[in-house]
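Novice: the sequence and its predicted three-dimensional model are supplied below.
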Amino acid sequence: MSPEMWGAVAAGGAVGGVALAVDGWRRSRRPVLMDRVAPYVGDVARGPVADPGARGLADRLRSVGGALAEAIGSADSVRRRLDRLGSDLAVEAFRVRQLRSAAVGFGVAVAFSLAMLARRPASPLALMVLCAIAALGAAWWCDQDLTRRVERREQAMAQEFPTVADLLALAVAAGESPASAVRRVAGVAHGDLADELRRVMGDVHAGDTIATAFDALAARTGVASVARFAEALAGAVERGTPLVDVLHAQAADVRESARRSLIESGARREVLMMVPVVFAILPVTVIFAFYPGVIGLQLTTGS
């Protein structure tokens, strides 16, 4: 490493140390209201009172996570995707996870940069830009991983919906109310859609009406068929409309949509299937067809 690089690292460390010392001195001179009240309410608090230093570190992590949120994506988008995923993870906890991913990416980039500097001189500015890009890329990958998990879950819910709708239709046709049918199906079914139904029943047990719980399901889900199903159930509960035919029709529509999607996917992949045929199978076939003739002509010409 060049002397200029060592000087830059030392200057950065010194500036960071002075900033941390000043921040700690300022916090110790002017404690916040929570720090002054915490020693007197520790015996009546629901849990152990957090250490001020640890809380200060958590506040710093949240502030850094908020800045990262503005660069990667909005908090509303993350909150909606977490809600669609059915996760109890808070937005702040997800931002801390993104921050950890960014730290790992930054550490890997720093190690790579040091290895490059050990082998040959390189531009410190370019290596710093590389480290920043690696950190942002790791945080972006964490955000994209959340999106992929939401998409996989919603695809699974769309595949499970016809079976769940038929089960609900059978339960309602047997004489049960929509709420009882949902409770029965949620108790015996497995999968992501069954988890959503159990969440709906949990909201009902918490005091919400079943129509309100299904309206909330329709608002938070990203699957159109499940949203229509939730709206139909909410309307059936509120107005007493017949539900069996509606559920059977929705299940048939979802199966028909899945069949169309499969046919369209096969049509799109038909062109891709020609790639190995044209570039692998066809050349081998041509070689097998013409190579014996070429060898025969060479033997005839040689003789």
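Specialist: Nice, thanks for sending it over.

Novice: from here on, just use CA atoms for contacts and neighbour counts.
Specialist: Noted.

Novice: ranges for the helices of the chain?
Specialist: 3-29, 33-41, 52-72, 75-85, 91-119, 124-173, 178-188, 192-205, 210-220, 224-239, 244-276, 282-302 (DSSP state H).

Novice: mean neighbour count added to those helices, as CSV?
Specialist: Listed next are those as CSV, based on neighbours: other CA atoms under 10 Å:
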stretch, mean neighbour count
helix 3-29, 12
helix 33-41, 11
helix 52-72, 15
helix 75-85, 17
helix 91-119, 18
helix 124-173, 18
helix 178-188, 17
helix 192-205, 19
helix 210-220, 19
helix 224-239, 18
helix 244-276, 14
helix 282-302, 11
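
Novice: which non-adjacent residue is nearest the most centrally placed residue in the chain?
Specialist: The chain has residue 146 as the residue nearest its centroid, 1.1 Å off, counting by CA atoms, centre = their mean. Counting by CA to CA, 6 or more residues apart in numbering, residue 146 lies nearest to residue 81, which is 7.5 Å off, once chain neighbours are set aside.

Novice: so who does that neighbour touch?
Specialist: 146, 147, 150 (CA atoms under 8 Å, 6 or more residues apart in numbering).

Novice: turn those residues into TSV, including distance to residue 189.
Specialist: As requested, the contacts of residue 81 are arranged in TSV below (distance: CA to CA, whole Å):
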residue	distance to residue 189
146	25
147	26
150	20
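
Novice: closest to residue 35 out of the residues you listed?
Specialist: Top of the list for closeness to residue 35, among those and by CA to CA, is residue 146 at 35.9 Å.

Novice: how close does the closest one get to residue 32?
Specialist: 36 Å (CA to CA, to the nearest Å).

Novice: ok, now residue 40?
Specialist: 14 Å.

Novice: repeat that for residue 20.
Specialist: With CA to CA as the criterion, residue 20 and residue 32 are 18 Å apart.

Novice: alongside the first one, take a look at this:
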Amino acid sequence: MSGAVIGCVLSAGLWLIGSGVLRTRRPSVEQRVLPYVRDVHPYVVAPGRSNGVAVAIFGPSVQRAAVVVGEWVGSACAVRSRLDRLGVATTLEEFRLRQSLWGVAGGAGGAAVATMLWTTQRTAVPILLGVCGFGFVAGVMGCDRRLSAQVTRREKEMEQEFPIVAELLALAVAAGESPVAGLDRILRVCRGSLADELARVLAEIRTGTPMAAAFDALARRTGVTSISRFAEGLAVALERGTPLVDVLHAQAADVRDAARRELMEAGGRKEVSMMIPVVFLVLPVTIVFAFYPGLVGLHLTSGT
């Protein structure tokens, strides 16, 4: 009976492998048409990027798996927003593909743990399947958390860079330069996440986008409240003819006040944790230094 079961499983596996190979050898209509529309289709690999044999064979299957994972995880709009806030050229489909690969790696790790549990403790099969599934889910969610952490880190860097950039732009505009020339001068000396975003705004302006619309797009794109207010205020000032120098100085002062207020709030929240090194490290050392000479003196007096 066991031999029959093993034979059925083996034959089914061989049949699946053969049918898969035959399907992959017959290109679909989409695969035949996409090379001719690669300049307008957003999902085609660029001509300069090399496609290996593995990509050509397993690419469609992996892309379908990525679509399934994306539908299961959901929130495609949120992922697009985070990718845009991160300032990378990665598309949603490429991120889903990476997420699927992370899930496969997590599932492989779960399978390794399940194999070890099976060989050492003969754990029940449902528990082993649960371990494999947990590894897959952990890989998928780990990729999503990594993207969120990258976005948060980049926005913190932008928030720290913003007061200096605002002051430099205010000085450039006060010296008589236009906002575009001021941005160009700032980008020559500044490096960082905010400089990359301003370079994107400057590129949009130079390609024909109105300046107010470019700053409005920056306000919608960024997740930093202070930069969003700065971009909106700058767009309104450009539309209504408000003096830009006053707007920029006011925005920089507001950001510095907000950073100071946030630092005071963080100190208030960390008050108890800040007392831990004082109570358990500094205070015992102070007590030892204060009472140890007296204790030695008492020992000497009692000895004599």
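Specialist: Thanks, I have it. Remember, predicted model here, so these are calculated numbers, not experimental data.

Novice: what do we get in structure 2 for the residue nearest to the centre of structure 1?
Specialist: Taking TM-score structural alignment, the alignment pairs residue 146 of structure 1 with residue 147 from structure 2.

Novice: which residue is the nearest non-sequential neighbour of residue 72 of structure 1?
Specialist: residue 140 (6.2 Å).

Novice: right, and that neighbour touches residue 69 too?
Specialist: No. Using CA atoms under 8 Å, residue 140 of structure 1 is not in contact with residue 69, being 10.1 Å away.

Novice: between the contacts of residue 81 of structure 1, which is nearest residue 278 of structure 1?
Specialist: Nearest member of these to residue 278 of structure 1, counting by CA to CA, is residue 147, at 36.2 Å.

Novice: so residue 227 of structure 2 sits right up against residue 220, yeah?
Specialist: No. The pair residue 227 of structure 2 / residue 220 is not scored as a contact, 10.1 Å apart, by CA under 8 Å.

Novice: mind listing what residue 211 of structure 2 touches?
Specialist: Residue 211 of structure 2 neighbours (CA under 8 Å, 6+ apart): 205, 235, 238.

Novice: any chance of these in JSON lines, plus distance to residue 90 of structure 2?
Specialist: Below are the contacts of residue 211 of structure 2 laid out as JSON lines (distance: CA to CA, whole Å):
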{"residue": "205", "distance to residue 90 of structure 2": "23"}
{"residue": "235", "distance to residue 90 of structure 2": "28"}
{"residue": "238", "distance to residue 90 of structure 2": "32"}
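
Novice: of the residues you listed, which is the nearest to residue 166 of structure 2?
Specialist: Relative to residue 166 of structure 2, and with distances defined as CA to CA, the nearest of the contacts of residue 211 of structure 2 is residue 235, at 14.3 Å.

Novice: chain neighbours aside, what residue packs nearest to that closest one?
Specialist: residue 212 (4.3 Å).

Novice: what's the answer for residue 134 of structure 2, then?
Specialist: residue 110 (7.1 Å).

Novice: now do the contacts for the one you found.
Specialist: 131, 132, 133, 134, 135, 136.

Novice: now the fifth one: how far from residue 167 of structure 2?
Specialist: When you say that, I think you mean residue 135 of structure 2. Distance from residue 135 of structure 2 to residue 167 of structure 2, by CA to CA: 49 Å.

Novice: swap in the last one?
Specialist: Counting by CA to CA, the gap between residue 136 of structure 2 and residue 167 of structure 2 amounts to 48 Å.

Novice: re earlier: for the contacts of residue 110 of structure 2, which one is nearest residue 88 of structure 2?
Specialist: The nearest one, if we look at those relative to residue 88 of structure 2 and count by CA to CA, is residue 136, at 25.7 Å.

Novice: surely that closest one meets residue 103?
Specialist: Yes. With contact defined as CA under 8 Å, residue 136 of structure 2 reaches residue 103; the gap is 4.4 Å.

Novice: mind listing what residue 169 of structure 2 touches?
Specialist: Applying CA under 8 Å, 6+ apart, the residues contacting residue 169 of structure 2 are 179, 182, 183, 186, 248.

Novice: how about these in JSON lines, adding distance to residue 267 of structure 2?
Specialist: Putting the contacts of residue 169 of structure 2 into JSON lines (distance: CA to CA, whole Å) gives the following:
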{"residue": "179", "distance to residue 267 of structure 2": "38"}
{"residue": "182", "distance to residue 267 of structure 2": "37"}
{"residue": "183", "distance to residue 267 of structure 2": "35"}
{"residue": "186", "distance to residue 267 of structure 2": "33"}
{"residue": "248", "distance to residue 267 of structure 2": "29"}
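
Novice: for the residues you listed, which two are the farthest from each other?
Specialist: 186 and 248 (14.0 Å).

Novice: how close does residue 98 of structure 2 get to residue 164 of structure 2?
Specialist: Using CA to CA, residue 98 of structure 2 is found at 36 Å from residue 164 of structure 2.

Novice: should've said residue 232 of structure 2
Specialist: Counting by CA to CA - residue 232 of structure 2 and residue 164 of structure 2 are separated by 18 Å.

Novice: now residue 284 of structure 2
Specialist: 43 Å.

Novice: go on, residue 17 of structure 2?
Specialist: Residue 17 of structure 2 is 61 Å from residue 164 of structure 2, by CA to CA.

Novice: what do you get for residue 194 of structure 2?
Specialist: 11 Å.

Novice: residue 31 of structure 2 now?
Specialist: For residue 31 of structure 2 relative to residue 164 of structure 2 (CA to CA), the value is 50 Å.

Novice: what's the answer for residue 277 of structure 2, then?
Specialist: In terms of CA to CA, residue 277 of structure 2 sits 34 Å off from residue 164 of structure 2.

Novice: same thing with residue 111 of structure 2?
Specialist: 51 Å.
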